[in-house]
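**Student:** Sequence and predicted model, in that order:
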Amino acid sequence: MEQRVAELREQRRRKYFVRGLAFAVASGVCYGLYTGFLTLAQTQGVWGSWFAGLEWGEGQAALSAFVVTFALAALAAGLNDLISGVWSVAVCAKNRQVGDLWKTVKTKPGRIMMLCAAIGGPFATIAYVVALNSAAAAGNPGVIVPIAALNCAIGAVLGRIFFKQSLGVHKVVGIAVCLLAAALIGGASFAAMGPGAFMGCLFAFLAAFGWGFEGCVAGFGTILIDYRIGIAIRQVTAGLLELFVVFPLLMAIGGGFDALFAVFGAAVTSPAMPFFLISGLFAMPAFSFWYKGNSMCGTALGMACNGMYAFWGPFFIWVLMGLCNIGGMAADYPPLSAVQWIGALIMVAGIFCIAVNPAELLRSNKKKG
């Protein structure tokens, strides 16, 4: 009888673990889809005129290079994150958690999550959008996604520096593998796309740094927050900061403050909005499934599975904008080169090595066998 009870308990544990892995893998897939639709949105309607340096409305001159590069990135990031926040609040409402959401905002973990949003939104997400747009202008935005996936390696290093977390041999090896993969992807990008790829790779690295730091803070202070509530706080806070603080500030710095409301109005009424609605929809599970998966299968495996967006991001950008030709992009939209795909897969291996000690995993499998 006791043996049967133990067997049933082990079966339940394994099912729970497998569900956690499924959530973590799904988070990486959703991150790739969110990246693909966000990139696609910025090719539609008035966005195309803005990035082409054309007049975009009656009496509206072309936007300055600074506004196009930075202010529009803040606008795109803000639209995506705020829409994602609205989707997240809707999920909380469906689960009757709106009251808990409001109470959590007033607590210390809630404030820490808002701090995470300030780091991961106005800094990291905007840097990520700048990287995508810069790489798109140079030839292919997919090349920067694996570099942004360095956030796992950077988070491990920052966790050691700020929170004295252990940094074992397997993590050091994984970090080295990730850096090697980033160099491989970056080198291939410069060879194939020219010096215009440098800005994309640089801002992708800044995004990785911001998300790595956010991961340290979030992991240290938000363990008590339900993952649905946590993502709602993060996305709403990030979206509000990006749209109503950073976007106007960057417009003013770039000399386009007079056109602030016109640009915002043109963006929210353009044909790009359905794609922003979809990107925001996928951004919600991209983060919330990551939190959920980590809680079910452990942060290590959850981080490794989520880090597979180093592959899924470039894949879905190519599928949406090239293979499926959604939005009227050229049917021969270039996929990553063989070297860049290899670099992305090496990055995934490095992330897995950081998250999981291969030697312990082999020992564990031998014991089970």
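**Tutor:** The structure has been received and is ready for your questions. Just so it is clear, the structure is predicted and the values come from calculations on it, not from any experiment. Residues are numbered from 1 along each chain as shown.
**Student:** contacts, neighbours, all on C-alpha from now
**Tutor:** OK.
**Student:** Could you give me the buried positions within the host helix or strand of residue 158?
**Tutor:** The secondary structure element spanning residue 158 is helix 151-163 (assigned by DSSP states H and E). Within helix 151-163, the residues that count as buried by 16 or more other Cα atoms under 10 Å are 151, 152, 153, 154, 155, 156, 157, 158, 159.
**Student:** Run through the helices of the stretch 101-250 of the chain in chain order.
**Tutor:** Remark: helices assigned in the stretch 101-250 of the chain by DSSP state H, counting those that start in this stretch are 108-118, 126-138, 145-148, 151-163, 169-193, 197-221, 227-241, 247-253.
**Student:** Could you look over these and pick the most buried one?
**Tutor:** helix 145-148 (a mean of 30; mean count of other Cα atoms under 10 Å).
**Student:** same for that one, what does it pack against?
**Tutor:** Taking 3 or more Cα pairs under 8 Å, 6 or more residues apart in numbering; DSSP states H and E as the contact definition, the neighbouring helices and strands of helix 145-148 are helix 169-193, helix 197-221, helix 309-318, helix 338-355.
**Student:** and of those, who's closest to residue 125?
**Tutor:** Within these, the stretch nearest residue 125 is helix 197-221; the backing value is 6.4 Å (Cα to Cα).
**Student:** Put this next to the first one:
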Amino acid sequence: MTEARKKFKAIGISTGLVSGLMYGLYTTFVLIAGYYKPLAGAVGLFAAPYVTSGLNDLFAGLWLTAYNVKTGRIREIGRSISLFPGKIILIGSLVGGPIASGAYLMGLAMAGAYAIPISAMYILFGALFARIFLKQKIVPRVGIGMVICVVGAIVINWVKPEGSTNFTLGIICAFVAAIGWALEGVFAAYGSAMLDTDVVINIRQLLSGIVDLFVILPIAGGMGLLKGTLFSLPPVMWLAVAGFCAAVSYLCWYKSNSTVGCAMGMSLNITYAFWGVLFCILFLKQPVTPTIIIGSIIIILGAVLVSVDPFELLMKKEEVNNEI
């Protein structure tokens, strides 16, 4: 039983870390897509972010649908929606998709890579909501690791970049994304505990993409931009790749939340703040500043503390030495 629990925990930790890496890639590919016309230079605060968010989530949903068809789970989508946990997932999908993801991409458009680690502060709200609604306890080690991660996010955003006129508004949007994702994490942890996570995230991505493109976008006056983007090959290709990365990221995140708990799953997923900034530096020529480097290192240290007990590692090392 002890070995089975350790294996179960190891799966949750590894999937949580993979979710962070893939979300960092998703963020980078979405920003690359925004460099191409007609997304580049699009007029309006909401149009471009919601075209990008909607197409990305729709592509992610289609990737996941193909995956569930291959694995024989596709029939579970309708059954899951009819159940009470499935309805909870629908609520979480609306909060985490159109609200949080849309706000995140608006933050990226206005504040650049600096919005990435600010949105990672969702672990604080997630831990609070998990404690209130799911009665999940936070052990001191995990709590300290979470605080360290947040400190790293603050350090990264300590210095305002030059030439960013809407930087503050972008940071506010990232903050809204943090609250939305925290709520989604709680809903996902509840629903995923009783439903297949592969089916749950399929529902999430499809619903988010449909609401973004066919409910919010017409209100924002962005249907013309959507049509122009669909007929432009480069941004569509990048968004399709971004959708694949998002699909893998959410699959791993939901799996991690359901195996090691909402607080730890979120804390592992927060490493996307490091990967996102790193990839932006490598591929998008994001200026390298001391605050970005120091803050990213702090985030990694916090995530390691959340996922690994240092005393447990030391005890294992002593056992190995004794055996030798």
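**Tutor:** Alright, I've got the coordinates. On a predicted model such as this, the values are computed, not experimentally measured, just so you know.
**Student:** where does the TM-score land?
**Tutor:** After superposition, the two chains reach a TM-score of 0.87 (TM-score structural alignment, normalised by the length of structure 2), with 316 aligned residues with a Cα RMSD of 2.6 Å.
**Student:** sorry, back to before: could you work out which of the helices and strands packed on helix 145-148 of structure 1 reaches nearest to residue 232 of structure 1?
**Tutor:** Smallest distance to residue 232 of structure 1 across those (Cα to Cα): 13.9 Å, for helix 197-221.
**Student:** corresponding residues in structure 2 for that closest one?
**Tutor:** Taken onto structure 2 by TM-score structural alignment, helix 197-221 of structure 1 occupies residues 167-191 there.
**Student:** Next, count neighbours for residue 41 of structure 2.
**Tutor:** Applying the criterion other Cα atoms under 10 Å, we find 11 residues in the vicinity of residue 41 of structure 2.
**Student:** Report the buried residues of the biggest helix by length in structure 2.
**Tutor:** Looking only at structure 2 and at elements set by DSSP state H, the helix with the highest residue count is helix 2-33. Counting neighbours by 16+ other Cα under 10 Å, one finds that the buried residues in helix 2-33 of structure 2 are 9-33.
**Student:** just to revisit the earlier point, with distance to residue 360 of structure 1 as added columns, please give the buried residues of helix 151-163 of structure 1 in TSV.
**Tutor:** Putting the buried residues of helix 151-163 of structure 1 into TSV (distance: Cα to Cα, whole Å) gives the following:
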residue	distance to residue 360 of structure 1
151	24
152	20
153	20
154	23
155	22
156	19
157	21
158	24
159	22
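**Student:** quick one: which of those is nearest to residue 190 of structure 1?
**Tutor:** When these are ranked by distance to residue 190 of structure 1 (Cα to Cα), residue 151 comes first, at 21.6 Å.
**Student:** if I pick that closest one, what's in contact with it?
**Tutor:** 207, 208, 209, 210, 211, 212 (Cα atoms under 8 Å, 6 or more residues apart in numbering).
**Student:** possible to save these as CSV with distance to residue 318 of structure 1?
**Tutor:** Shown next, in CSV, are the contacts of residue 151 of structure 1 (distance: Cα to Cα, whole Å):
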residue, distance to residue 318 of structure 1
207, 21
208, 22
209, 25
210, 26
211, 24
212, 26
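**Student:** hmm, back to that, now the helices of the stretch 101-250 of structure 1 as JSON lines including distance to residue 274 of structure 1?
**Tutor:** Formatted as JSON lines, these follow (distance: least, Cα to Cα, whole Å):
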{"stretch": "helix 108-118", "distance to residue 274 of structure 1": "24"}
{"stretch": "helix 126-138", "distance to residue 274 of structure 1": "18"}
{"stretch": "helix 145-148", "distance to residue 274 of structure 1": "23"}
{"stretch": "helix 151-163", "distance to residue 274 of structure 1": "29"}
{"stretch": "helix 169-193", "distance to residue 274 of structure 1": "30"}
{"stretch": "helix 197-221", "distance to residue 274 of structure 1": "25"}
{"stretch": "helix 227-241", "distance to residue 274 of structure 1": "17"}
{"stretch": "helix 247-253", "distance to residue 274 of structure 1": "21"}
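**Student:** Map residue 282 of structure 1 across to structure 2 for me.
**Tutor:** For residue 282 of structure 1, the residue aligned by TM-score structural alignment is residue 245.
**Student:** Thanks a lot, see you next time.
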